[in-house]
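K.L.:
give me a 3D structure for the following:
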Amino acid sequence: MERYAAGKTTRRKVAHPLSLNMESKLRLDSLEALGWFDDEDVLDSDNYGACILIDSNTKKKAWFAVKSATPKTVKTLDGWTEFSTFKEAMAQAKKIFDKEVLTGRKNKPKEKKERTKPPVRPCFDRPYIRQGPDYRQGGLISVETFAETFKFRGVEFGNWVTQSERQGFIDATYDAFMDLTRIFGLPPTFASLGGTLGIAFGSRGKGDSVAAHFELDQWLIHLTKTKGVGALAHEFGHALDAYLAKRNKTNSKFLSEEFIYSIKDHRTFLREEARYIRNIKDQTMIPDFMFLMQNIVYKKYNGSLSKISEYSNNAARLDAATKKLYWAEPTELFARAFETWMSDRLIEEGQINEFLVYGTDQTPSSWNAKVSMYPESVEREQIVMAMENWVESLVKPWKILKKD
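P.N.:
Purely as a prediction, here's the structure:
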């Protein structure tokens, strides 16, 4: 307001701060008459309407049906036909608008607008498949035997989990953790990370789309009653990631976050300084973990010239669609890489455990996604190999300590 007042005082021509240009004023005056309030096919950008113009020679004023109006150009709709009132000119403009624009819009097949749904783990509508050693000798495992074998801090069931479902969970999880610890070459107690973890079944659900989750504050893996199949390796990956951060007293809550980070547009980058981490318990595994992180983030690592991997790029695309950081989080990138490695290791040994891990080689459409959230092709091979080398360097000192 001060600028406008100043202009008036100094006789300068200054537009009033609340004034509208001709185009905006045309739409403001005409959109309601075009049916904008009631008809969704009338857009707020439509500029058909009625405009009053002055003949520069005769100074005569008249209304015209126009398509657009600016201080320099006015496009009339019917050859400069004059109207005496706004209502008459507007009626003509609407008649032409309906014929030229609105009819075409209404006849055009409308695309079905569906709410964008985030990718979700495929839900089993059949018994899961397992091929591997018969650890239970065909028998059933009690909760007490389960807890004692793996040394879990506790085993929890939800109120809605029936007795038969509890037995099914215990037997399947027993086989899964026996497979997992065998792949690592470590004793069964590794499943609980030496008594650090607890496990829950169908008792701490977080919504229909969540198959499982790891609770860091409780050090607990939870599998949902209906969608937990195939998610155990992923959640154990989270637990191991957090356990190594705690064990080595890093600044981050997860070891993966100490090595890679994500920014606002969901892209992920390597923390170069992480390679110089010193004086931690598991020092020997640092170079291999750094190499693993490089393969997760980059297609080919070359310092500042490194090219982002498709695995990381796809995660950013998935997050961009939901406008939330999840798939590109360091912890999620690591956990999905971990379950990919576990799946490929089982296949390498001619085994399958769909309760432990499932979905790493499924098509994106089966996850309700357009791109894969798992490593693919050559990148998958490289990440799996890097994970294998890291796991070997991680557990080798642990095995030596056990022997001693």
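K.L.:
contacts and neighbour counts: CA atoms only from here.
P.N.:
Fine.
K.L.:
let me see the ranges of the helices in this structure.
P.N.:
2-9, 22-34, 86-97, 103-107, 143-150, 163-184, 232-247, 255-259, 286-297, 310-322, 330-348, 377-403 (DSSP state H).
K.L.:
the fifth one versus helix 163-184: what angle between them?
P.N.:
For the pair helix 143-150 and helix 163-184, the angle between their directions (axes from the mean of the first three to the mean of the last three Cα atoms, to 10 degrees) equals 10 degrees.
K.L.:
which outside residues touch helix 143-150?
P.N.:
If you take Cα atoms under 8 Å, 6 or more residues apart in numbering as the criterion, helix 143-150 is touched by Arg153, Gly154, Val155, Ile170, Tyr174, Pro188, Thr189, Phe190, Ala191, Ser192, Gly195.
K.L.:
if we use 6 Å, what do you get?
P.N.:
Identification of contacts with helix 143-150 by Cα atoms under 6 Å, 6 or more residues apart in numbering yields Pro188, Thr189, Ala191, Ser192.
K.L.:
which ones are touching the spatially closest residue to the last one that is not a sequence neighbour?
P.N.:
Same thing as Ser192. With sequence-adjacent residues excluded and distances taken as Cα to Cα, 6 or more residues apart in numbering, Ser192 is closest to Phe152, at 5.3 Å. Taking Cα under 6 Å, 6+ apart as the definition of contact, the neighbours of Phe152 are Ser192, Gly195, Leu197, Gly198.
K.L.:
from Glu379, how far off is Phe152?
P.N.:
Summarising the geometry, the distance separating Phe152 from Glu379, computed by Cα to Cα, to the nearest Å, is 35 Å.
K.L.:
try Cys123
P.N.:
Counting by Cα to Cα, the separation of Cys123 from Glu379 is 27 Å.
K.L.:
please provide the structure for the following sequence as well, for comparison with the first:
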Amino acid sequence: MTTSIPRIQRQYYRNGPPHRGGADVSFADLVKIFAFNSIHIGRWVTAAEQQLAANLFFDAFCDLQQLLQVPPQVISLNGSLALTFGIGGQPGVCAHYQPQGRILALAKNAGGGSLAHEWFHAFDHYIAGKMFGDNATRNQFSSRCWLQHKTIIPHYFNALLDDAYKKLFLSADGKGSSDFFNHCRSLDAAQNRLYLAMPEEMAARTFEKMLQRQNLKNSFLVSGTLKSKAAELGVYPDDTLCSEVGALWLEYFRLLGQGLRYKANGNSREDG
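P.N.:
As a prediction, the model looks like this:
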């Protein structure tokens, strides 16, 4: 009888630069560098597991920062995002994002590879108020608001997100739903559920596949979008759609990072 290795103790592939210089970091370092609102660790997480997790989270968030070309505060969504590791959890659930409290939670033994997906949920929730103002209720995602035809606040950044959602959810002529949306609905119908076709889930799966297709790889940040049973079922968009939507998102974050760095350098221009 073989004993499975706890997921946090597995070897995660990454080819990015040595952000830590080979040294260990702590969760306190993550709070200090990325300005997370708070980080809470489960009582059953051992000191060794906590150290492993801190290093994995740090490398993953640094890689995400590099992939998106943004300053550290974007990763914590301007200090609004809280993290939990090894607290609660449900059987079969690797990770989840909780809009109430803005909490990104990863299970101790099942969270690896899910971080990018859940981070995008957090971004999708955070940006709803920026994109739709008071038209978005407190716990709504921007992707869902968009599908509900809520009024978008005019801004170049919002226009990029608007274009991304058009490609993701609508047919080429804009008069019907996209092939990807229809496929997700058919998969849901076969299971008598509504999950894969939820707009926030479609957006998060597209984001994580877009990240995994980049040259910088980190399997703790994202994995399973290219080769997995789920990928074979088509729960992720095809490469063409992923590239088109991903290009808009990458441009969004690149310009956001550029604007934030401009302001940080002492410039007060508000249109960046």
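K.L.:
quick one, what contacts Leu221 of the second structure?
P.N.:
For Leu221 of the second structure, the contacting residues are Ala60, Gly113, Leu115, Ala116, taking Cα under 6 Å, 6+ apart as the criterion.
K.L.:
in the first structure, which of these still touch?
P.N.:
Checking the contacts of Leu221 of the second structure against the first structure (both residues aligned by TM-score structural alignment, their matches' Cα atoms under 6 Å), the contacts still present are Ala60, Gly113, Leu115, Ala116.
K.L.:
highest neighbour count among those residues?
P.N.:
The most neighbours of any of these, using other Cα atoms under 10 Å, belong to Leu115, which has 27 neighbours.
K.L.:
what's the closest non-adjacent residue to that one?
P.N.:
With sequence-adjacent residues excluded and distances taken as Cα to Cα, 6+ apart, Leu115 of the second structure is closest to Leu221, at 5.0 Å.
K.L.:
residue in the first structure paired with the one you found?
P.N.:
Following TM-score structural alignment, the counterpart assigned to Leu221 of the second structure within the first structure is Leu356.
K.L.:
now which residue in the second structure aligns to Leu193 of the first structure?
P.N.:
Using TM-score structural alignment, Leu193 of the first structure lines up with Leu77 in the second structure.
K.L.:
could you give the number of residues near Gly174 of the second structure?
P.N.:
Residues near Gly174 of the second structure, counting by other Cα under 10 Å, number 11.
K.L.:
what's it aligned with over in the first structure?
P.N.:
Pairing criterion TM-score structural alignment: the partner of Gly174 of the second structure within the first structure is identified as Gly303.
K.L.:
and its match, how far is that from Asp179 of the first structure?
P.N.:
Distance of Gly303 of the first structure to Asp179 of the first structure, given as Cα to Cα: 38 Å.
K.L.:
now swap in Val66 of the first structure and tell me
P.N.:
Summarising the geometry, the distance separating Val66 of the first structure from Asp179 of the first structure, computed by Cα to Cα, is 76 Å.
K.L.:
ok, now Glu23 of the first structure?
P.N.:
71 Å.
K.L.:
more crowded one of these two?
P.N.:
Between Glu23 of the first structure and Asp179, Asp179 has the larger neighbour count (other Cα under 10 Å), namely 22 against 16.
K.L.:
which residue in the second structure aligns with the more buried one?
P.N.:
Correspondence of Asp179 of the first structure to the second structure, assessed by TM-score structural alignment: Asp63.
K.L.:
one more: Lys61 of the first structure?
P.N.:
Structural alignment (TM-score structural alignment) places Lys61 of the first structure against a gap in the second structure.
K.L.:
quick one: neighbours of Lys61 of the first structure, just the number.
P.N.:
A count of nearby residues for Lys61 of the first structure, using other Cα under 10 Å, gives 14.
K.L.:
what's the burial count for Gln351 of the first structure?
P.N.:
Residues near Gln351 of the first structure, counting by other Cα under 10 Å, number 17.
K.L.:
with the one 3 residues further on instead?
P.N.:
Applying other Cα under 10 Å, we find 21 residues neighbouring Glu354 of the first structure.
K.L.:
what two of the contacts of Leu221 of the second structure are the furthest from one another?
P.N.:
Comparing every pair within those by Cα to Cα identifies Ala60 and Gly113 as the most remote, at 9.8 Å.
K.L.:
which residue numbers in the second structure go with stretch 223-230 of the first structure?
P.N.:
Residues 106-113 of the second structure are where stretch 223-230 of the first structure lands when matched by TM-score structural alignment.
K.L.:
starting at the chain centroid, how far to that stretch?
P.N.:
Offset of stretch 106-113 of the second structure from its chain centre (Cα atoms, centre = their mean, to the nearest Å): 15 Å.
K.L.:
mind checking the end-to-end distance for it?
P.N.:
Distance between the two ends of stretch 106-113 of the second structure: 10 Å, counting by Cα to Cα.
K.L.:
for it, buried residues please.
P.N.:
By neighbour count, and taking 16 or more other Cα atoms under 10 Å as the criterion, the buried residues in stretch 106-113 of the second structure are Leu106, Ala107, Lys108, Asn109, Ala110, Gly111, Gly112, Gly113.
K.L.:
do the same with stretch 370-390 of the first structure
P.N.:
By neighbour count on 16+ other Cα under 10 Å, the buried set for stretch 370-390 of the first structure is 371-376, 379-380, 382-384, 386-390.
K.L.:
how much space between Gly92 of the second structure and Arg205 of the second structure?
P.N.:
Taking Cα to Cα, one finds Gly92 of the second structure at 18 Å from Arg205 of the second structure.
K.L.:
and the two? Which one has more around it.
P.N.:
Using other Cα under 10 Å, the more surrounded residue of Gly92 of the second structure and Arg205 is Arg205, with 22 against 8.
K.L.:
off-centre distance for stretch 341-358 of the first structure?
P.N.:
Distance of stretch 341-358 of the first structure from the chain centroid (Cα atoms, centre = their mean) equals 25 Å.
K.L.:
same check, this time on stretch 136-156 of the first structure
P.N.:
Counting by Cα atoms, centre = their mean, stretch 136-156 of the first structure is centred 35 Å from the centre of its parent chain.
K.L.:
what range in the second structure does it sit on?
P.N.:
Applying TM-score structural alignment, one finds that stretch 136-156 of the first structure aligns to the residue range 20-40 of the second structure.
K.L.:
may I see the buried residues of the matching stretch?
P.N.:
By neighbour count, and taking 16+ other Cα under 10 Å as the criterion, the buried residues in stretch 20-40 of the second structure are Val25, Ser26, Phe27, Leu30, Val31, Phe34, Ala35, Phe36, Asn37, Ser38, Ile39.
K.L.:
spit out the contact partners of Phe57 of the second structure.
P.N.:
Counting by Cα under 6 Å, 6+ apart, Phe57 of the second structure touches no other residue.
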